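J.: this is a predicted model, with the sequence first.
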Amino acid sequence: MINNVEFTERLKKVMEYHQLSASTFADKVGVQRSSISHILSGRNKPSLDFILKVTSEFLDVDIHWLLNGKGNYPKIENSSTTPSPSLFDDTNPVSGKRIQRIVVFYNDGTFDEYKK
């Protein structure tokens, strides 16, 4: 059985980590804003559909952690001994140029900036 109070705290932690308001979080997950409000207030329990939407949208959320607090947040991915390649390390063979900065703009008006 899911503990509503603890689930709500974990959900708030996800929202804080991603710096999202309840309404922005609802939009990102694809549920009505009132659904988030009712879950956060303890009025309603989260549905399986809601939990699956959260874990599908936020890949750093482990479903076991979200449901019962077991595991880590953000989710630690298995890393291999070989470091993954970086876009910043590659030099364009034609121009000799290297990527210095990447900016990703989202449809909610926010953005992420990645620098070397």
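T.: Received, thanks. Quick caveat, the model's predicted, so the values are computed rather than measured.

J.: going by C-alpha atoms from here, please, whenever you check contacts or count neighbours.
T.: Noted.

J.: strands along this structure, start to end?
T.: 101-105, 111-115 (DSSP state E).

J.: helices or strands up against the first one?
T.: Strand 101-105 sits against strand 111-115, with contacts defined as 3 or more Cα pairs under 8 Å, 6 or more residues apart in numbering; DSSP states H and E.

J.: structure B:
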Amino acid sequence: MKDRIIKVMETEGLTPAKFAEAIDAQRATISHILSGRNNASLEITVKILDRFPKLSSDWLLRGTGDMYVKGKPKEQQDLFGNTLAFPEKALVAPEPRKEIESRPPVNVTHISSPESVTVFATPEKPSRRVTKIMIFYSDNTYDTFISEKTPLPEK
């Protein structure tokens, strides 16, 4: 892709600095792409295609086909400029919504008796104690402190 970007610059008669300015990109970004340090990002590719609308995206991305699109480039559609596709439907007022008969909410009372409550006991975890502490110093020495109490029994 680097070679194709160079060809675009040569064809358009732009220096790397002018090319960066034309596509609104950092000069360093273009320099890194041209030196082979980085590949062109999607953002840079889109900026190139936006700035040069006659440039073929297939050619720029894949190197296939002609450099320029034959005929007129596709114009971007104006979101608000188009008329409605179905104007007869747009002029017809929507039918009013039918109201659904609503019923008053039913009150449900829940009475729980003490017999129905089940209490689950949580299993006890054996208590743990610190048995040994090791401290490492920057001069590659260490101290070990061992608890004088007897250790807990094994599981």
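T.: Yes, it's here. These figures come from a predicted structure and were not determined experimentally.

J.: just give the TM-score of the two.
T.: For this chain pair, the superposition-based TM-score is 0.59 by TM-score structural alignment, normalised by the length of the first structure; 72 aligned residues with a Cα RMSD of 1.0 Å.

J.: for residue 13 of the first structure, find the nearest of the strands of the first structure.
T.: strand 111-115 (19.6 Å; Cα to Cα).

J.: which residues touch that closest one?
T.: 100-105 (Cα atoms under 8 Å, 6 or more residues apart in numbering).

J.: what's residue 51 of the first structure aligned with over in the second structure?
T.: Taking TM-score structural alignment for the superposition, residue 51 of the first structure sits opposite residue 45 in the second structure.

J.: I figured residue 57 of the second structure hits residue 49, correct?
T.: Yes - between residue 57 of the second structure and residue 49 there is a contact at 6.8 Å, judged by Cα atoms under 8 Å.

J.: please say which of those two ends up with more neighbours.
T.: Ranked by neighbour count (other Cα atoms under 10 Å), residue 57 of the second structure and residue 49 place residue 57 first, with 20 against 15.

J.: and that one, how far from residue 4 of the second structure?
T.: To residue 4 of the second structure, residue 57 of the second structure is 11 Å away according to Cα to Cα, to the nearest Å.

J.: what are the boundaries of the helices in the first structure?
T.: Ranges of helices within the first structure are 4-17, 22-29, 33-41, 48-57, 63-68, based on DSSP state H.

J.: pipe those helices into a markdown table and attach distance to residue 111 of the first structure per row.
T.: Shown next, in a markdown table, are those (distance: least, Cα to Cα, whole Å):
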| stretch | distance to residue 111 of the first structure |
| --- | --- |
| helix 4-17 | 15 |
| helix 22-29 | 14 |
| helix 33-41 | 22 |
| helix 48-57 | 16 |
| helix 63-68 | 26 |
